[in-house]
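Asker: turn this into a model:
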Amino acid sequence: MKLSYVYILKCSDASYYTGVTSNLTKRFSEHQIGKHKDSYTYKRRPLELVFYAEFTDINLAIESEKQIKKWSRAKKEALINGDFDKLPNLAKKRFH
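Answerer: Now for the predicted structure:
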């Protein structure tokens, strides 16, 4: 069974990058060495892998990556910190 991974990198400017891969070690190394000069992470190195999740279905991994990319910084940090009980409240919009 082939695994896929959704991962979050913390960049040197404190921003987050979310991606999906079938080889986490190789992909993280590619980010770190700057393999792709036009990528978001290239000028934001060094990077830190702060979260990853394993998937047995690549389609679910891609779906999760797209979902996480839309999240607020606070919600991504709750996920990174394992504060799963906070995730539903961080998804709610606040109307003033």
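
Asker: C-alpha only now, for contacts and for neighbours.
Answerer: Will do.

Asker: now the strands: where do they sit in the protein?
Answerer: According to DSSP state E, the chain carries its strands in the segments 4-10, 16-21, 48-55.

Asker: give me whichever of the ones you listed is most buried.
Answerer: With neighbours defined as mean count of other Cα atoms under 10 Å, the strands of the chain peak in mean count at strand 4-10, which reaches a mean of 23.

Asker: what is it packed up against?
Answerer: If contacts are counted by 3 or more Cα pairs under 8 Å, 6 or more residues apart in numbering; DSSP states H and E, strand 4-10 sits against strand 16-21, strand 48-55, helix 58-69.

Asker: one more, so I can put them side by side:
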Amino acid sequence: MLKCSDDTLYTGITTDLARRVDEHNNSPKAAKYTRIRRPVELIYSENYEDKSGASKREYDIKQLSRVQKLFLVK
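Answerer: Predicted structure coming up:
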């Protein structure tokens, strides 16, 4: 989960966390949402063995309210 410069939260999946955070901050490959909200800061991550598990968890996290997401981070 990323915290954007406007204090919003962004959730996604990747196979290389460090590379993806760098892309969100410095590359045109960043998600459209994060490109206009730079810089972003990594505030939470989880590891999964496969893409299916990661995608299911991403969906679950995206269903949470902002308050619930911030509670998860703590």
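
Asker: rewinding a little: in JSON lines: the helices and strands packed on strand 4-10 of structure 1, plus distance to R27 of structure 1.
Answerer: Formatted as JSON lines, the entries for these read as follows, by distance: least, Cα to Cα, whole Å:
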{"stretch": "strand 16-21", "distance to R27 of structure 1": "7"}
{"stretch": "strand 48-55", "distance to R27 of structure 1": "11"}
{"stretch": "helix 58-69", "distance to R27 of structure 1": "15"}
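
Asker: corresponding residues in structure 2 for stretch 46-57 of structure 1?
Answerer: The aligned range for stretch 46-57 of structure 1 in structure 2 is 39-50, by TM-score structural alignment.

Asker: other residues contacting that stretch?
Answerer: Around stretch 39-50 of structure 2, the neighbours that count as contacts under Cα atoms under 8 Å, 6 or more residues apart in numbering are 1-5, 21, 24-25, 34, 54, 73.

Asker: what subset of those residues is buried?
Answerer: Buried members of the contacts of stretch 39-50 of structure 2, counted by 16 or more other Cα atoms under 10 Å: 1-4, 21, 24-25, 34, 54.

Asker: which among those gets closest to I61 of structure 2?
Answerer: Top of the list for closeness to I61 of structure 2, among these and by Cα to Cα, is M1 at 9.2 Å.
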